[in-house]
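[1] return atomic coordinates for the entry below.
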Amino acid sequence: MTLKVVGAGIGRTGTFSLKHALERLGFGPCHHMIEVLGNMAEQLPLWQSAVAGQPDWDRIYRGYHSAVDWPTARFYRELHTVYPDAKFILGYRSPQSWAESFSQTIYMALSKIGKAPAEQHDWLCMVTELITQNGIPPGLDVAGLEQAYIAHVEGVKGSIPPEQLLVFEAKDGWEPLCEFLDLPVPDEPYPRTNDRAEFWEHMKGGA
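    Here you go, the predicted structure:
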């Protein structure tokens, strides 16, 4: 199946809300890291291979019309080659607010692999390598995280043609997203989900 929309925004840039928004707009199902966490047996080996440089995009995205968040965001350059007609959405927030949120959620979870449930160990190792490849190795301070985030944003802007790219902040709601996708604006609030508390609930629940 050909992806129609690819999210180039990394985790903690409103990706879970964007997943719900895209599904509401008819681009579902939408792949998100939560799909990996909830279906380890099938998804994890595919992404381990992708991180090792041997992706099978057809199998990874079989059944999906769109994809956001990590692991997808790590591979935005490759996916632009594989899906040249797709539209790309770069979820954005200020570097400082992203670094603070990331350091208190994903980065914290990765720093405690040794204390994680055994069934999450291989997944967390894959995510650590994935994020390291994305320019965010373990051990960065907040200032270092901000610089890594800025580098990712600039990398996306420099790689994806402007006419195929929307830089999107969740606080802007439906209007810019629907204009970019050439769709009417739904008569309902834009999704707001996956704050820090909800993130840790997903981690505890394994889905």
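[2] from here on, contacts and neighbour counts on C-alpha atoms
    Fine.
[3] quick check, central residue of this structure?
    Asp69 (0.8 Å; CA atoms, centre = their mean).
[4] buried sites along stretch 73-89?
    73-76, 79-80, 83, 86-89 (16 or more other CA atoms under 10 Å).
[5] with stretch 187-197 instead?
    190-191, 194.
[6] save these as JSON lines, and put in distance to Leu124 and secondary structure too.
    Shown next, in JSON lines, are these (distance: CA to CA, whole Å; DSSP: H, G, I helix; E, B strand; the rest coil):
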{"residue": "Tyr190", "distance to Leu124": "30", "secondary structure": "coil"}
{"residue": "Pro191", "distance to Leu124": "27", "secondary structure": "coil"}
{"residue": "Asn194", "distance to Leu124": "19", "secondary structure": "coil"}
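[7] next up, for comparison:
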Amino acid sequence: PKITLTTEKTAVRKDTSDLRALSSIKFTPVQNEHLLSHRNVTLLASSSRQRETTAQKGRIIRSSAATMATQADFDRIDNYARISTTTKTSTRRKCNRVVPMEIFCPCYSRAGTLSMRKALDILEFPKPYHFSSFYDNLQNCDMWLQLAKAKFEGKGTYGKEDIDKLLGHCGAVTDMPRHLFTEETIEWYPEAKVVLVELNIDSWCRPWSAFLTDAMSPAFPIPTKLDPSFLGRIAGVGIAGVDKQIGGGNTVAAAKARLKEMYRKHYAFVRSVTPKERLLEYSLADGWGPLCELLSKPMPTVPFPHENETARDKKGF
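    So this is what the prediction gives:
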């Protein structure tokens, strides 16, 4: 792919098949953060296919003056395509809960969380929340990091009202970083059902191992440093979530060695703090039946979504 760095004064371009090659490029530091915004610093992975314009049959999903994602982008890398579209940054610091929290999936990432988000959307729960929701509102990144620091580092306080500010418009939640607040969520929303998606532990470890290899690559910090106000903020939440989830390990090998242990501990913890009448231990292979029965929803006529998160992550990275 072609990697392009653009600021208001300079442009550096290098053709490379590996992001690691960027480490040899000398960049002049920019002092003003606005010059490193998503609008002025853009990483483009270009293929031989040219992007279609709005005039080309209206296939643009969202657009801005800076950059846009096409349907072809979504077909290629799914949710990651949203990273290339200028995001909304409206604050939710003064928001409150406007819809009830009905369902909580406290599963770790890569335990079918994207499939569950899409299934809950099909079941018409208001705005199911997933890590990819950050791509649409960067302010969420800042607010989640503040909550994580309050809980794990004792820097400030946090409570139910803080979660309601962030997620007051969402009727369902899955994926990180919400799993970091599993016990609080189960306690604060006693009417919410809890769906624990169970995977074969080896099947879960395989995509996580692949993810850690990419996420802990020496090349991974490069785009976050080039674009701190956008990619840097999203990665900051992801890194914090993975660090608290794994509980240590500063090498790929050390992190991978802890995967099975952390999976077993987390699932045992969820079972210990969730009243049995609220808990559904669920497999994606079970399809709509158990889920619709628990949630008192009619059975959809479309197939249950099964998303290949490993392939999506590899393409996204």
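[8] would you pull the TM-score for this pair?
    Between these two chains, after superposing, the TM-score reads 0.88 (TM-score structural alignment, normalised by the length of the first structure); 201 aligned residues with a CA RMSD of 1.9 Å.
[9] map the residue nearest to the centre of the first structure onto the second structure.
    Aligned by TM-score structural alignment, Asp69 of the first structure pairs with Asp175 of the second structure.
[10] isn't its match up against Met116?
    No: at 9.2 Å, Asp175 of the second structure does not count as touching Met116 under the criterion of CA atoms under 8 Å.
[11] which parts of the stretch 101-250 of the second structure are strands?
    Along the stretch 101-250 of the second structure, the segments classed as strands by DSSP state E, counting those that start in this stretch run 103-105, 172-174, 193-197.
[12] out of those, which one sits most buried?
    Of all these, strand 172-174 has the most neighbours on average by mean count of other CA atoms under 10 Å, namely a mean of 27.
[13] show residues contacting it.
    101-107, 113, 116-117, 120, 125-130 (CA atoms under 8 Å, 6 or more residues apart in numbering).
[14] that older thread, quick one: the residue nearest to the centre of the first structure and Val6 touch, right?
    No: if you go by CA under 8 Å, Asp69 of the first structure and Val6 don't touch, sitting 9.0 Å apart.
[15] how far is the longest helix seen in the first structure from where the chain is centred?
    If you go by DSSP state H, the first structure has its longest helix at helix 142-159. Its chain's average C-alpha position is 14 Å from that of helix 142-159 of the first structure, according to CA atoms, centre = their mean, to the nearest Å.
[16] so what does it touch, helix or strand wise?
    helix 76-82, helix 95-103 (3 or more CA pairs under 8 Å, 6 or more residues apart in numbering; DSSP states H and E).
[17] look at the residue of the first structure most remote from its centre and tell me its secondary structure.
    Distance from the centre of the first structure peaks at Asp187, with 25.9 Å (CA atoms, centre = their mean). Recorded secondary structure, Asp187 of the first structure: coil (DSSP: H, G, I helix; E, B strand; the rest coil).
[18] what's it aligned with over in the second structure?
    In the second structure, Asp187 of the first structure lands on Thr301 (TM-score structural alignment).
[19] and Gln96 of the first structure, what's its match in the second structure?
    Checking with TM-score structural alignment, Gln96 of the first structure has Asp202 as its match.
[20] now Leu177 of the first structure
    Using TM-score structural alignment, Leu177 of the first structure sits opposite Leu291 in the second structure.
[21] separation between that match and Leu231 of the second structure?
    Using CA to CA, to the nearest Å, one gets 35 Å for the distance from Leu291 of the second structure to Leu231 of the second structure.
[22] higher neighbour count, those two?
    Leu291 (22 against 19; other CA atoms under 10 Å).
[23] Asn200 of the second structure: how many residues sit nearby?
    9.
[24] distance check, it against Leu280 of the second structure.
    Here the criterion is CA to CA. By it, Asn200 of the second structure lies 17 Å from Leu280 of the second structure.
[25] what does Asp286 of the second structure give?
    In terms of CA to CA, Asp286 of the second structure sits 12 Å off from Leu280 of the second structure.
[26] do Leu226 of the second structure as well
    Relative to Leu280 of the second structure, and taking CA to CA, Leu226 of the second structure is found at 43 Å.
[27] Glu102 of the second structure too?
    Counting by CA to CA, the gap from Glu102 of the second structure to Leu280 of the second structure is 13 Å.
[28] what sits in contact with each of these two?
    Common neighbours of Glu102 of the second structure and Leu280 (CA under 8 Å, 6+ apart) are Lys193.
[29] quick one: Pro100 of the second structure and Asp164 touch, right?
    No: counting by CA under 8 Å, Pro100 of the second structure sits too far from Asp164 to count as a contact (9.9 Å).
[30] next, count neighbours for the equivalent of Asp243 of the second structure over in the first structure.
    Under the alignment by TM-score structural alignment, Asp243 of the second structure pairs with Thr132 in the first structure. When counting by other CA under 10 Å, one arrives at 13 neighbours for Thr132 of the first structure.
[31] these two touch, right, Thr132 of the first structure and Pro138?
    Yes: in terms of CA under 8 Å, Thr132 of the first structure counts as a neighbour of Pro138; the distance is 7.2 Å.
[32] circling back: what sits against the match of Gln96 of the first structure?
    Contacts of Asp202 of the second structure (CA under 8 Å, 6+ apart): none.
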